[in-house]
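1. No sequence on hand, only this structure:
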């Protein structure tokens, strides 16, 4: 139901270009168009500053943070049913960032005598992990390099898929012989979360990077936008007078 409601909102609000958006000002349109690939009428002239991206400490802070965060996410996604069965004694058939780290750390001390508390901590931890994506580092590429946001996030997401491959093997190796080793798994998740947090706080940024600034070679697009806004304003005035 939530997905359907979101789809309706998306259809009503989404537009293909800032130029066609009715709810943002001409100045905001100009800023967006100047700092994205849409500012160029010739896509063949768009060049990616690969060296600047791959040598940027800000970008690498993002890559590391994304990867560390995904370690916890993939651990939750792939191993929680196993944890609830082996450590908490739940019947599976009936039945992520600093803030996620706090609640994941709490799981390390949970036993089957505290299984409902463990479920609450797990739910909060997963929920806060989602907040990291919705309003955290996932938005950084748009801030530091709007014109290359897709490329930067693509690189970041490539690194961040590695935990999805490694994490299940680590969980399996640690719990195969001793289910009590789940505490080690959650301690490991907490440490990885905090490492990502510290690196991002030290080297990360949300400021527009100098190498990401694109210059518009002509003002034709801006003039078109200004003319369009003036026409819309004139139409509104005429409608009010009538």
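-> The structure has been received and is ready for your questions. Everything numeric in this text was worked out from a predicted model, so none of it was measured.
2. okay, CA-based contacts and neighbour counts for the rest of this
-> Fine.
3. got a list of contacts for whichever helix or strand residue 157 is part of?
-> Here residue 157, judged by DSSP states H and E, is contained in helix 149-160. By CA atoms under 8 Å, 6 or more residues apart in numbering, the residues outside helix 149-160 that reach it are 53, 59, 62-64, 66-68, 70-71, 138, 141-142.
4. Let me have these in TSV, extended by distance to residue 213, neighbour count and secondary structure.
-> Below are the contacts of helix 149-160 laid out as TSV (distance: CA to CA, whole Å; neighbours: other CA atoms under 10 Å; DSSP: H, G, I helix; E, B strand; the rest coil):
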residue	distance to residue 213	neighbour count	secondary structure
53	13	20	helix
59	15	26	helix
62	19	27	helix
63	21	25	helix
64	24	21	helix
66	24	27	helix
67	27	24	helix
68	29	26	helix
70	30	25	helix
71	32	26	helix
138	20	17	helix
141	13	25	helix
142	12	20	helix
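5. what's the closest of those residues to residue 39?
-> Nearest to residue 39, judged by CA to CA, of these is residue 142 at 15.2 Å.
6. Contact partners for that closest one?
-> Contact analysis of residue 142 by CA under 8 Å, 6+ apart lists 148, 149.
7. where along the chain do the helices fall?
-> Here the chain has its helices, by DSSP state H, at 2-13, 26-34, 50-54, 57-86, 98-107, 115-135, 140-144, 149-160, 162-175, 182-203, 220-241.
8. ok, and here's another one to check against it:
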């Protein structure tokens, strides 16, 4: 079922085996670190860069917006079916409850393959990440907002299936972008992103409960979730990158330091500083070479 080295694996292609061997940073025999490509960030972990770089915050914000709607679906859809559609999932709707998640699993496999296919055909990774992420978030927003029009259980289940299916395109969007911006520290990016992503998940459930208690309006619940997704899609599209935040930090000698003044507007030139709020560090990006090698 498994082997210790890619050279011994009979199931992978020659191209994949060569790619792994060429780019690995640890010798499988000695378990010692090898020199890696100049593109990879082999420097010691720099938390300041991780917490202040614009491309990293593009991932964090996208993750937070995604989780807002995801946690609402996990926590409140059973009640929605029960109250609005008079369908008790615990008694007679087991398959209806499972079907959307089966569609989500299928979407993960399909959109992952599609993202890889686009990259192998010569499209720039950044453009693929942005396109897949925008498709995911905007389609989810549309189908969630359309739930307000569902009058029958089958129609609502169909919309939820489409929501979960298209949502998984984000796996080829902001999720895999973590590896792009920090090849050797993707686990750290994921840890920070997952931590931030839990916050709106908690807030979303509290807000949803308050809305339903005050107004009883599911339309408002889904509308807010849709708007959050649209914001996440726009933010990621504007501020994401496919360049290593650590290699750029070391190359310009500054990294993503805070305390500098803005040189352009928030939506203007790439050379700017960004302050999301008093509680979020100022973000700065020199964006060297970002517009090179267009799709």
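-> Okay, I see it. All values derive from a computational prediction rather than experimental measurement.
9. what's the TM-score for these two chains?
-> Overlay of the two chains. TM-score (TM-score structural alignment, normalised by the length of structure 1): 0.70; 193 aligned residues with a CA RMSD of 2.9 Å.
10. matching residues in structure 2 for the helix holding residue 157 of structure 1?
-> Counting by TM-score structural alignment, helix 149-160 of structure 1 falls onto residues 186-197 of structure 2.
11. Okay, buried residues for that stretch please.
-> 186, 189, 190, 192, 193, 196, 197 (16 or more other CA atoms under 10 Å).
12. Just give me the mean distance for it relative to structure 1.
-> By mean CA distance after the TM-score superposition for structure 1, the fitted stretch 186-197 of structure 2 averages 0.5 Å away from its aligned residues in structure 1.
13. how far out from the middle of the chain is that stretch?
-> How far stretch 186-197 of structure 2 lies from its chain's middle: 11 Å, per CA atoms, centre = their mean, to the nearest Å.
14. CSV please, covering the helices of structure 1 and showing distance to residue 41 of structure 1.
-> Formatted as CSV, the helices of structure 1 follow (distance: least, CA to CA, whole Å):
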stretch, distance to residue 41 of structure 1
helix 2-13, 25
helix 26-34, 11
helix 50-54, 22
helix 57-86, 28
helix 98-107, 43
helix 115-135, 31
helix 140-144, 21
helix 149-160, 19
helix 162-175, 37
helix 182-203, 35
helix 220-241, 9
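15. right, so of these, which gets closest to residue 211 of structure 1?
-> Each of the helices of structure 1 has some distance to residue 211 of structure 1 by CA to CA; the shortest is helix 50-54, at 6.6 Å.
16. mean shift of the closest one relative to structure 2?
-> So helix 50-54 of structure 1 averages 1.5 Å relative to structure 2 (mean CA distance after the TM-score superposition for structure 1).
17. residues in structure 2 matched by that helix, start to end?
-> By TM-score structural alignment, helix 50-54 of structure 1 lines up with residues 47-51 in structure 2.
18. Then stretch 71-78 of structure 1?
-> On structure 2, the counterpart of stretch 71-78 of structure 1 by TM-score structural alignment is residues 68-75.
19. Superpose on structure 1 and give me the mean offset of that stretch.
-> When structure 1 is overlaid, stretch 68-75 of structure 2 sits 0.6 Å from its aligned residues on average, using mean CA distance after the TM-score superposition for structure 1.
20. I'd like the distance between the corresponding residue of structure 1 for residue 169 of structure 2 and residue 124 of structure 1.
-> The equivalent of residue 169 of structure 2 in structure 1 is residue 131 (alignment by TM-score structural alignment). Separation of residue 131 of structure 1 from residue 124 of structure 1 (CA to CA, to the nearest Å): 11 Å.
21. likewise residue 93 of structure 1?
-> From residue 93 of structure 1 to residue 124 of structure 1 the distance is 22 Å (CA to CA).
22. Neighbour count for the two, which is higher?
-> Neighbour count, other CA atoms under 10 Å: between residue 93 of structure 1 and residue 124, residue 124 has more, with 18 against 7.
23. just so I know, which of the helices of structure 1 lies nearest residue 214 of structure 1?
-> Proximity to residue 214 of structure 1 (CA to CA) singles out helix 26-34 among the helices of structure 1, at 6.8 Å.
24. In the closest one, which residues are buried?
-> Buried residues in helix 26-34 of structure 1 (16+ other CA under 10 Å): 26, 29, 30, 32, 33, 34.
25. likewise stretch 78-87 of structure 2?
-> Buried residues in stretch 78-87 of structure 2 (16+ other CA under 10 Å): 78, 80, 81, 87.
26. Just give me the mean distance for stretch 56-64 of structure 2 relative to structure 1.
-> Once fitted to structure 1, stretch 56-64 of structure 2 is off its aligned match by 0.3 Å on average (mean CA distance after the TM-score superposition for structure 1).
27. What residues does the residue nearest the centre of structure 1 make contact with?
-> In structure 1, the C-alpha closest to the average C-alpha coordinate belongs to residue 138, at a distance of 2.3 Å (CA atoms, centre = their mean). For residue 138 of structure 1, the contact set (CA under 8 Å, 6+ apart) comprises 66, 132, 153.
28. Quick check: the gap between it and residue 128 of structure 1.
-> Distance, residue 138 of structure 1 to residue 128 of structure 1, using CA to CA: 14 Å.
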